[in-house]
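Peer 1: The following comprises the amino acid sequence and a computationally predicted model.
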Amino acid sequence: MSGRISHSIKRITNRLFHAPERKSGALSISGASPGQSLSVAAIIMMIGLLLSKLTGQLREILIVPILGYGTVSDAFIIGFQIPDLFYQLLIGGAIQAAITPTLAAAIERKKEREGWHSISIFINLSAMAVLAAVILGEILSPVLIPLYNQGKAAETVELAIRVSQALFPQVFFMMMAALCIGILNAYRKFTSTSFGPSVYNLCVVLAMVLLGQASALGAVRVAAGVMLAACVYFI
């Protein structure tokens, strides 16, 4: 399993990152000085952050109108709790913070190959750890959801468990996306990393509009659509 994950990651990273060498200190903006490049990168990241916030708000606003007020929307929101907790504990910004400075320093020292060797080991270990956590989360959802939501109606908790189990694979794909973002940042390719979250949010909105309805099946289908949105975000 570890070898297959490593091979898949290497294929993706080879396609994305083995571009012509850049001059030291320059960004991926041809013909621009370092100062100009930094300014452009900052503007791109600000625009990306703004779009991410706006699309994220749209995603949250649509939950109740699409899934209805009551049991279904409550269960959908509750179902996010445990997968999101796993994501924050295992990933958050830690993966990007670990990869970007390590690989960027290796590139600056002209030791890119050695840097990639270390990153490959980190990718394998991270992927295996998160995959194990996802499997564990799938198994423990029927225990953790009621534990975190004592006093909730049994119908709501039961549906929240189904939603949570449909969402858990998203944690793995978000981890893979975080790995790619960390590597892209090391190569100073900021456009993809800036607008990726907006693409994810828009895919979630699309899944809600196309698959959502005020029923238990509608909530589970939207959860599956969110997981597919995470796949798109990674790709």
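Peer 2: In hand now; what should we look at?

Peer 1: okay, CA-based contacts and neighbour counts for the rest of this
Peer 2: Fine.

Peer 1: could you check the distance from the residue sitting nearest the centre point of the chain over to residue 135?
Peer 2: Taking Cα atoms, centre = their mean, the centroid of the chain lies closest to residue 174, which sits 2.7 Å from it. With the distance defined as Cα to Cα, to the nearest Å, residue 174 ends up 15 Å from residue 135.

Peer 1: ditto for residue 76
Peer 2: From residue 76 to residue 135 the distance is 20 Å (Cα to Cα).

Peer 1: Which strands and helices lie in contact with the helix or strand containing residue 40?
Peer 2: Element membership of residue 40 [criterion: DSSP states H and E] is helix 34-61. For helix 34-61, the elements it packs on are helix 190-211, judged by 3 or more Cα pairs under 8 Å, 6 or more residues apart in numbering; DSSP states H and E.

Peer 1: also this one, for the comparison:
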Amino acid sequence: MNFARAIATVGGITMVSRVLGFVRDMLMARYLGTGMAADAFFVAFRLPNLFRSLFAEGAFTAAFLPLFSGTLEKEGQDSARGLAEEALAIMVIVLMVFSIIMAISMPWVVAVLATGFTDDPAQFRLAISLSYITFPYLALISLTALLGSILNAVGRFGPFAAAPVLLNVIQISGLLLSRPLGVEAHWMLAYGVPVAGLAQLAWMILACRRAGMGLALRRPRLTPRVKRLFALLAPGILGAGVYQFNLLIGTNLASWLPTGAVSYLQYADRLNQLPMSVIGVAVGTALLPLLSRQMAAGDHDGAKASLSRGLEFAGLLGLPATVALLAIPGPLIHVLFEGGAFTAEATAATAAALQAYAIGIPAFITAKILSSAYFARQDTKGPVRIAIVVLLGNIAVSLALIGPLGHVGLALAPGLTAWLNVALLAIGLRRRGLLALDARLTARLWRMGVAAAGLAVAGWGLARLLHPWLYDGQGLVKVAALALIVTGASVTYFALCFLLGAARPAEIRGLLRRGGAKP
């Protein structure tokens, strides 16, 4: 599968998952709202979400996949499968021990995640109880990530990208069944997390067997290859997870603000995550195996070209998403979430947080791509040193902005420091001779910017024109109005891209053909 088709596969399936995620979030807004139970659940859900991002989309994949790809390239499939089985055996033991330690320490863990909850004993106890239920997801998603990395390395991107769909489907089912069963929504959501983890792991086991990469459980041994894996993994957790750690900082500080602040940030981040996941994760997922093979073969020119094409895809799709969230946050939040327990006041507060988050979207996507070049070289220490600087910067900016801006300041801080992350990553790659933006990329970026400005004007204008439909209409009328705004703005953007030469239809069709052009 070529690079562009891999991006399309991962991005397309991720979009399906995110659409289902929005359905879940719309139901959560109506069932949970932004009260005490919602804040407690979001804190409990933040912990397994952290590890999902670290392992499924971050540190484990970044450490394991280049090792596996290099072994596959140089030593063949049997040796690569042996590496995976050695890693699996050690992971099972480590995850069991870690899960026991975390279960014993859960009250202290929740106190660290949401220090403000300790002033409300009822909310604190609820958050602890929900965290006990959700935490087993850590072990399940870690094993799922191992199997998913194997499939990505052999060019089977679809199954791993589809795994999050199961989480959304199970949580949607839980919300819909909560009232008929007489069980409160936050409990159904919490129990759905480990159930989804089991379903995802079973799905990946079947996918690996179909791909001829089924694993056997060996006796645990610290072989040299496993030691190398964990040497890469330890620093990689911080390097790949800087965004999630920044969110944890924001969640903790938000717990000190009036009730609802944690929920405002959570709902805003759900929309913010859409372009980051569909674009950043898709490009990063497709790019890492490609760069790993190129690095293993010593093809540094090919690696630089691949980075430029990855940044081009990210710019083409990431810029319009960023501008849309900046231009029309109110209509998006109003149509998607407002209703039931989610009030107009919550819409205004969430929309302000969404705009603040959106400032960092291009930086987060770019950092995901640039980090892939480090990980492909089996260098996890470089991003770690940078991540420490970014984390300290995020804490400083968060503390400086929480007073004057409240929860909006907490949403703004990770976006501002993400640009620092991009600058430091880019400087490091240039020093290593791995980053040189080619003429095609530099010529097209400014054209994409002009097209994105056109999108902003079109989106804002259509929102004003359709204001009565958006705010006075009911149900499907509101959805239709929002769909018209999004469609009109998108058509404007891509029409301008084609007119200005930021993209060409023939190139896109050629890249997406099976066996089409390579980076």
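Peer 2: Everything's here; your move. Since this is a predicted model, take the numbers as computed values, not measurements.

Peer 1: Report the TM-score for the pair.
Peer 2: These two chains, once laid on top of each other, score a TM-score of 0.73 by TM-score structural alignment, normalised by the length of the first structure; 199 aligned residues with a Cα RMSD of 2.6 Å.

Peer 1: ok so, going back, residue contacts, the aligned partner of the residue nearest to the centre of the first structure in the second structure?
Peer 2: In the second structure, the residue paired with residue 174 of the first structure according to TM-score structural alignment is residue 141. Neighbour list for residue 141 of the second structure: 51-52, 55-56, 197, 200-201 [criterion: Cα atoms under 8 Å, 6 or more residues apart in numbering].

Peer 1: Return the residues in contact with residue 181 of the first structure.
Peer 2: Applying Cα under 8 Å, 6+ apart as the definition, the contact partners of residue 181 of the first structure turn out to be 96, 192-193.

Peer 1: picking up where we left off before, most neighbours out of the contacts of residue 141 of the second structure, which is it?
Peer 2: Ranked by the number of neighbours (other Cα atoms under 10 Å), those place residue 55 first, at 27 neighbours.

Peer 1: can you tell me which residues contact that one?
Peer 2: With the criterion set at Cα under 8 Å, 6+ apart, residue 55 of the second structure makes contact with 61, 141-142, 145.

Peer 1: Could you export the residues you listed to CSV, including columns for secondary structure and distance to residue 4 of the second structure?
Peer 2: Supplementary listing: those in CSV, determined by DSSP: H, G, I helix; E, B strand; the rest coil; distance: Cα to Cα, whole Å:
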residue, secondary structure, distance to residue 4 of the second structure
61, helix, 20
141, helix, 27
142, helix, 27
145, helix, 23
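
Peer 1: which one of those sits closest to residue 88 of the second structure?
Peer 2: residue 142 (9.9 Å; Cα to Cα).

Peer 1: okay, now that closest one: neighbour count?
Peer 2: By the criterion of other Cα under 10 Å, residue 142 of the second structure has 24 neighbours.

Peer 1: so how far is residue 230 of the second structure from it?
Peer 2: The spacing between residue 142 of the second structure and residue 230 of the second structure, counted by Cα to Cα, is 14 Å.

Peer 1: Give the residues shared as contacts by these two.
Peer 2: None of the residues lies in contact with both residue 142 of the second structure and residue 230 under the rule Cα under 8 Å, 6+ apart.

Peer 1: any idea which helix is longest in the first structure?
Peer 2: Counting residues, the longest helix found in the first structure (DSSP state H) is helix 112-148.

Peer 1: what about that helix, how far off from the second structure?
Peer 2: After superposition onto the second structure, the average distance of helix 112-148 of the first structure to its aligned residues comes to 1.9 Å, using mean Cα distance after the TM-score superposition for the first structure.

Peer 1: buried residues in that helix?
Peer 2: By neighbour count on 16 or more other Cα atoms under 10 Å, the buried set for helix 112-148 of the first structure is 115-116, 119-120, 122-124, 126-127, 130-131, 133-134, 137-138, 141-142, 145-146.

Peer 1: I'd like the next helix or strand past it.
Peer 2: According to DSSP H and E, the helix or strand after helix 112-148 of the first structure is helix 154-167.

Peer 1: between that next one and helix 112-148, how many degrees?
Peer 2: Counting by axes from the mean of the first three to the mean of the last three Cα atoms, to 10 degrees, helix 154-167 of the first structure lies at 170 degrees to helix 112-148.

Peer 1: what distance separates helix 154-167 of the first structure from the centre of its chain?
Peer 2: 21 Å (Cα atoms, centre = their mean, to the nearest Å).

Peer 1: for residue 188 of the first structure, helix, strand, or coil?
Peer 2: What DSSP: H, G, I helix; E, B strand; the rest coil gives for residue 188 of the first structure is coil.

Peer 1: Report how many residues lie close to the aligned residue in the second structure for it.
Peer 2: Taking TM-score structural alignment as the alignment basis, one finds that residue 188 of the first structure is matched in the second structure by residue 155. Residue 155 of the second structure has 16 neighbours, counted by other Cα under 10 Å.

Peer 1: for residue 125 of the second structure, same thing?
Peer 2: Residues lying near residue 125 of the second structure (other Cα under 10 Å) number 16.

Peer 1: and the aligned residue in the first structure for it, how far is that from residue 72 of the first structure?
Peer 2: In the first structure, residue 125 of the second structure lines up with residue 158, judged by TM-score structural alignment. Taken as Cα to Cα, the spacing of residue 158 of the first structure relative to residue 72 of the first structure amounts to 11 Å.

Peer 1: what does residue 134 of the first structure give?
Peer 2: The value you get for residue 134 of the first structure to residue 72 of the first structure, if Cα to Cα is used, is 24 Å.

Peer 1: And residue 102 of the first structure, by the same measure?
Peer 2: As defined by Cα to Cα, residue 102 of the first structure lies at a distance of 44 Å from residue 72 of the first structure.

Peer 1: So for those two, which residue has more residues nearby?
Peer 2: Taking residue 102 of the first structure and residue 72 together and counting by other Cα under 10 Å, residue 72 has the greater number of neighbours (26 against 18).

Peer 1: quick one: that one and residue 213 touch, right?
Peer 2: No: the pair residue 72 of the first structure and residue 213 does not pass the contact test of Cα atoms under 8 Å, sitting 9.0 Å apart.

Peer 1: Need the residues touching each of these two.
Peer 2: Here residue 72 of the first structure and residue 213 share the contacting residues residue 219, scored by Cα under 8 Å, 6+ apart.
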